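In: sequence? don't have it. structure:
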């Protein structure tokens, strides 16, 4: 088999990998040069092609449909991984709302969008933890092992009704993990609000609006220091959930299983 025979298959692999990096956490950020993303996608696709042993794919009308399929698969897998990791920022937004920092959003230089202060703080720690645990290698394994469920020359199986259920379940898992990460701080701030309400009724001369905001900020940072170890444990669970969710979505697209295990 010559290089020209493998060229259509290489284009399909390159399309899936490059689309995967468009929405994938850490690899899709704006501060990473585009030339690096393209070059890394090129060499990764070339290495994957040498291990896949793909069939000869003719360039015809179905080939262009396969290109759209590969782009959709890459975007979907990367997006579902980003969706699960976004639980960290959701947890930070819950904390910011109770602290009073909800009006002080900052511009995230990585994505170019507004993000909460505590959410960006926790998200940065999550990225550092992901790199230190080599969890980003699992993301690259995800796009490689996706060919076991969705081969290059096969089309998607979108008739499975469990795909919509699985996506809804993924949203549910994201909010559950975000709630678990934020409940110690949010719960303590709720108790502070109750205490301030009692003080406001018993000591009406005290200006609660002046005392309450710095008190809630101080309690929030103290609680963050105390529960930081538990947050790292939840972040590790978040990485496991992210890889399991990616695998489940690939199984559904490939028509293997129900993805709900």
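Out: Done, it's in. Because the structure is a prediction, the values reported are computed rather than measured.
In: going forward, measure contacts between C-alpha atoms and count neighbours the same way
Out: Will do.
In: list the contacts of the closest residue to residue 79 other than its chain neighbours.
Out: Closest residue to residue 79 apart from its sequence neighbours, by C-alpha to C-alpha, 6 or more residues apart in numbering: residue 23 at 5.2 Å. By C-alpha atoms under 8 Å, 6 or more residues apart in numbering, residue 23 lies in contact with 75, 78-79, 82.
In: just residue 234 next, same as before
Out: 177, 181.
In: mind running it again at 7 Å?
Out: By C-alpha atoms under 7 Å, 6 or more residues apart in numbering, the contact set of residue 234 is residue 181.
In: alright, now check it against this:
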């Protein structure tokens, strides 16, 4: 028998747990928060803090048959879907830096040089790692992590727990936005990659005019040096492209939070 003073404790704990699902799912899919170096305890504390803040704007009602029911399963599934959509929208804008780094590295001949990315734990080319670090700094500089947290809390008003799921238009819009990832990455890498293609064309012409020239001994150092110089020159333009991509991801997350 539960003491009268603790009769509502279990229900309150279930409400807090459900309120944590959406922020937790968003942090798993979002950059910075979803990095392997972020402790799990920190994510739980942040999810609980945002969940408690969201309870001020919406009332969560548990299913009549409990959480371990079909209605409870749909409630949890809706929370997970909404959180993943919010975090993944920002992740798409952030991943454009990886695509740009892969494009530049392959043009420079550094496709074989890879290192472990601390954010994802997967091997990444060094240029992509550099641009991802730059994207992380720029995301934090524009308060993107705080904006994502505000979008998560705002989404409880447009998409209350237990209410309707994300619309088909919102999901399809996220899919179309993901399709623009390749174009955004190529646009960021275009100043350097196009110039490196011209360098490769020049080296090919030299190889045809001087067959005795060792193309591998000369072409790779030239492409590497040209790539480093071109990256140093065009870094402000690339940074602007990364900023535009990050803003697009945050704007997409805001539209999902508003139920659009």
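Out: That came in fine, so what should we check first? A quick note: this is a predicted structure, and the numbers were derived from the prediction, not measured.
In: what TM-score do we get after superposing?
Out: Aligned and superposed, the two chains score 0.88 in TM-score terms (TM-score structural alignment, normalised by the length of structure 2); 249 aligned residues with a C-alpha RMSD of 2.0 Å.
In: show me the contacts for the residue sitting nearest the centre point of structure 1.
Out: Structure 1 has residue 82 as the residue nearest its centroid, 2.0 Å off, counting by C-alpha atoms, centre = their mean. Residues near residue 82 of structure 1 by C-alpha under 7 Å, 6+ apart: 23-25.
In: tell me the secondary structure for it?
Out: helix (DSSP: H, G, I helix; E, B strand; the rest coil).
In: can you find the partner of it in structure 2?
Out: Correspondence of residue 82 of structure 1 to structure 2, assessed by TM-score structural alignment: residue 91.
In: do the same with residue 111 of structure 1
Out: By TM-score structural alignment, residue 111 of structure 1 lines up with residue 120.
In: ok, the residue nearest to residue 79 of structure 1 to residue 119 of structure 1 distance?
Out: Residue 23 of structure 1 is 19 Å from residue 119 of structure 1, where distance means C-alpha to C-alpha, to the nearest Å.
In: cool, and residue 10 of structure 1?
Out: 39 Å.
In: just residue 156 of structure 1 next, same as before
Out: Counting by C-alpha to C-alpha - residue 156 of structure 1 and residue 119 of structure 1 are separated by 36 Å.
In: so which of these two has more stuff around it?
Out: Neighbour count, other C-alpha atoms under 10 Å: between residue 156 of structure 1 and residue 119, residue 119 has more, with 22 against 18.
In: what's the spatially closest residue to that one that is not a sequence neighbour in contact with, if anything?
Out: Excluding its sequence neighbours, the residue lying closest to residue 119 of structure 1 (C-alpha to C-alpha, 6+ apart) is residue 92, at 3.5 Å. Counting by C-alpha under 7 Å, 6+ apart, residue 92 of structure 1 makes contact with 116, 118-119, 122.
In: strands along the stretch 1-150 of structure 1, start to end?
Out: With strands called from DSSP state E, counting those that start in this stretch, the stretch 1-150 of structure 1 shows them at 106-107, 114-115.
In: can you redo those as CSV with distance to residue 210 of structure 1?
Out: Formatted as CSV, the strands of the stretch 1-150 of structure 1 follow (distance: least, C-alpha to C-alpha, whole Å):
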stretch, distance to residue 210 of structure 1
strand 106-107, 24
strand 114-115, 26
